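Asker: need the 3D shape of this:
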Amino acid sequence: MRTHLTRTVALVLFAVVGCGSETAGGAGGHSPAPDPAPHTKERAGQVAEAWDGSAAADAYSKGYYPMQGPVQRPEGGWRDAEDEEAYATQNFALSAELPKTHKGGKVTWQSGETLTLDLMGAREAYETLARNSGEGPRLTVTGAELGEMTQATSRGPATVPAWLFTLEGYDTPLKRVAIGPSKVPKPPIGPAAQGVSADLWNLGGVVEVAGNGRSVTVVAHHGACDDGPAVDVLETDGSVVLSGYMVGTDDGLCQDSLHAQEKTVELDRPVGDRVLLDAFTGRPLGPARH
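Answerer: Here you go, the predicted structure:
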């Protein structure tokens, strides 16, 4: 059964490292880890075969690729709806002089491996948070210092440098990662050709990797006249390939739009340092945007 959603919409929504769906709404779902469905298995196998043991996989295994967003809110979250609105609308005010740029920042993994990357200045980090200075509720930054935070990455948890912004009315800081991800190596396989599967769609990014690495929550897409999204998984020694597709598509006319829904996939073993891949795009998955 074919969906009539426009394929070019999916091409615009490619999930790449550092990029994902801006809407992760909808009720969450849970997908067990069966063998991939017949219509996703061939493509997933092609992606795994292309990546496993490739130069791209080797380069990816040495880089810094976050699996969660770069911001951590103050402990306990926002104190009221106005502050939550201010953060959502990126409405900030600055009442302090920000520190000057420091030199390189070091990423440290639990294994002891490290990687030094260019450090983002405090002003640049602030400007990624504060894109609005209009009317309405605001969060006021009263100071900043360089510190650290823990972040999930493609190589497991890591300690990364972060700018700690002091907010008026809060005892704990708003943290923003002070480095950017490594450049993604050129994938050894291209996107799925149109017609490979009527229902195979790209994923919108990673929402969460469980602390034990045994499950992954991603943003999956579906249309206006189907039964929702599903995600199949193909695990190999070098990769975890996730295939997003639509369930219950009909031959009737569909609205040319996509809906997004979180889906959790259980794995046979922890992700570890395996590459987490999107079957449709053939690229590594990065964090979903919220």
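Asker: from here on, contacts and neighbour counts on C-alpha atoms
Answerer: Will do.
Asker: just after the top helix by length along the chain, pick out the following helix or strand.
Answerer: Ordering each helix of the chain by length in residues (DSSP state H) puts helix 38-51 first. Remark: after helix 38-51, the chain's next helix or strand is helix 55-60, criterion DSSP states H and E.
Asker: what residues sit buried inside that following helix?
Answerer: Judged by neighbour count using 16 or more other C-alpha atoms under 10 Å, the buried positions of helix 55-60 are A56, A57, Y60.
Asker: in the protein, where's the longest strand?
Answerer: strand 139-153 (DSSP state E).
Asker: show me what counts as buried in that strand.
Answerer: Those would be 139-146, 148-153, for strand 139-153 by 16+ other C-alpha under 10 Å.
Asker: make CSV out of the residues you listed and add distance to L117.
Answerer: Converted to CSV, these look like this (distance: C-alpha to C-alpha, whole Å):
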residue, distance to L117
L139, 29
T140, 29
V141, 26
T142, 27
G143, 24
A144, 20
E145, 18
L146, 15
E148, 14
M149, 15
T150, 16
Q151, 15
A152, 17
T153, 15
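Asker: to compare against the first, here's the next sequence to fold:
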Amino acid sequence: MTSGTDPRIWLLDLERLRPALERAEQRLGLLAADERDDGAMGSGVSGRNRRAVRIALRLLLLREGVGEAALGPLARGPTGKPSLADTGIEFSVSHAGQNALIALSGNGPVGVDLECWRTVHIHEPRRSQIAAAAAAIARRAEDGRPTPGELDRAQLLSAWTRLEAWAKARGSGIGVLLTDLGLLGPGSRRVSPEAAAESARRLVALEGVAVADLCLPIGLFGAVAARAGALLASPAVADLTEEDWPEAPNDARCR
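Answerer: Modelled structure (predicted):
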């Protein structure tokens, strides 16, 4: 495995990288058989983006030195979380418009989430509950709790990415996490922001997970969740370039 900080996180500009990624796929045959079929990952721009991210993921796994296992079919656990057998590496991906994040970890589960500037259709009281829970778990926590009127779009997007990243790391999905926090289901509307924050602090400590914001270009919001002992307060994010993947790995299955 490549040495360095764990988890390792890359930001992808899909519009710029897609042609080079497709050339790598044509040369090396990186995708599994069921991923190469027309429409296997959806149609239109979103389908092309998912395909590009999958190619990039397999290139990065090859660079980790896991050999042919990087090219195998994805398996999905009971909650739908994807994995690759026999690699010893956990991964997480997230898409937002023409950008994506990929995270790799050799030190336990990892989750990333990426959001672009958009309208968030979350209303009170859940809006304040989510903001309070997310502020309670973030390595870059805010000072104080914002009032509902101060919860602007950027703050809420950042809060949402923290909870989504945590949900991905635990493999449960956001709905299950919100339920476990008492923010979804019977009686959830009566939960105060203070109670939501305390519930989040207890659960994240119990699960041994840390969550940190990511420093991203303006208009993008992201967070990563990983094992508490492995995560830096401000994890580095690298821009993925062609220099980050091998030219012709010996164990890639060329067409």
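Asker: quick check: TM-score for this pair?
Answerer: For these two chains in superposition, a TM-score of 0.29 is obtained (TM-score structural alignment, normalised by the length of the second structure); 129 aligned residues with a C-alpha RMSD of 6.1 Å.
Asker: one step back: which helices and strands sit right next to the longest helix of the first structure?
Answerer: strand 229-235, strand 239-246 (3 or more C-alpha pairs under 8 Å, 6 or more residues apart in numbering; DSSP states H and E).
Asker: for the longest one, buried residues please.
Answerer: Of the residues in strand 239-246 of the first structure, those buried under the neighbour-count criterion (16+ other C-alpha under 10 Å) are S239, V240, V241, L242, S243, G244, Y245, M246.
Asker: nearest to A44 of the first structure, of those?
Answerer: Distance to A44 of the first structure across the buried residues of strand 239-246 of the first structure (C-alpha to C-alpha) is lowest for V241, with 6.1 Å.
Asker: quick one: residues contacting that closest one.
Answerer: A44, V47, A48, V233, L234, E235, L276, L277, D278, A279 (C-alpha atoms under 8 Å, 6 or more residues apart in numbering).
Asker: got a quick PyMOL command for the buried subset of those residues?
Answerer: Selection of buried members from those for PyMOL, criterion 16+ other C-alpha under 10 Å:
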select buried, resi 44+47+48+233+234+235+276+277+278+279
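Asker: could the contacts of V241 of the first structure go into a markdown table alongside distance to A88 of the first structure?
Answerer: Output for the contacts of V241 of the first structure, formatted as a markdown table (distance: C-alpha to C-alpha, whole Å):
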| residue | distance to A88 of the first structure |
| --- | --- |
| A44 | 36 |
| V47 | 36 |
| A48 | 37 |
| V233 | 33 |
| L234 | 36 |
| E235 | 36 |
| L276 | 29 |
| L277 | 29 |
| D278 | 28 |
| A279 | 31 |
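Asker: work out for me the element Q26 of the second structure sits within.
Answerer: Under the criterion of DSSP H and E, Q26 of the second structure resides in helix 14-28.
Asker: next one: E84 of the first structure from W51 of the first structure, what distance?
Answerer: Going from E84 of the first structure to W51 of the first structure by C-alpha to C-alpha, to the nearest Å gives 41 Å.
Asker: ok, E266 of the first structure next?
Answerer: 21 Å.
Asker: the more surrounded of those two?
Answerer: Per other C-alpha atoms under 10 Å, whichever of E266 of the first structure and W51 has more neighbours is W51, with 22 against 19.
Asker: my guess is that one contacts L276. True?
Answerer: No - if you go by C-alpha atoms under 8 Å, W51 of the first structure and L276 don't touch, sitting 10.4 Å apart.
Asker: overlap of the contact sets of these two?
Answerer: Contacts common to W51 of the first structure and L276, judged by C-alpha under 8 Å, 6+ apart, are S239.
Asker: list the residues that contact Q72 of the first structure.
Answerer: Counted by C-alpha under 8 Å, 6+ apart, Q72 of the first structure has contacts L174, K175, R176.
Asker: just to revisit the earlier point, format the helices and strands packed on helix 38-51 of the first structure as TSV; extra columns: distance to P157 of the first structure.
Answerer: Below are these laid out as TSV (distance: least, C-alpha to C-alpha, whole Å):
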stretch	distance to P157 of the first structure
strand 229-235	21
strand 239-246	18
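Asker: got the angle for the longest helix of the first structure vs strand 229-235?
Answerer: On the basis of axes from the mean of the first three to the mean of the last three C-alpha atoms, to 10 degrees, helix 38-51 of the first structure is oriented at 40 degrees to strand 229-235.
Asker: any idea where the strands of the stretch 101-250 of the first structure begin and end?
Answerer: Assigned strands in the stretch 101-250 of the first structure, in chain order: 105-109, 114-117, 139-153, 156-167, 174-177, 200-201, 206-209, 215-222, 229-235, 239-246 (criterion: DSSP state E, counting those that start in this stretch).
Asker: show me what the shortest one is packed up against.
Answerer: Using 3+ C-alpha pairs under 8 Å, 6+ apart, the elements in contact with strand 200-201 of the first structure are strand 239-246.
Asker: and H95 of the second structure, what element?
Answerer: Residue-wise, H95 of the second structure maps onto strand 90-96 under DSSP H and E.
Asker: show residues contacting the helix or strand following that strand.
Answerer: Using DSSP H and E, the helix or strand that directly follows strand 90-96 of the second structure along the chain is strand 99-105. Strand 99-105 of the second structure is contacted by residues 6-14, 53, 57, 89-95, 110-114 when judged by C-alpha under 8 Å, 6+ apart.
Asker: longest helix in the second structure, please.
Answerer: helix 44-63.
Asker: got the buried residues for it?
Answerer: 48-63.
Asker: between it and strand 90-96, how many degrees?
Answerer: Computed by the same axes, to 10 degrees, the angle separating helix 44-63 of the second structure from strand 90-96 equals 150 degrees.
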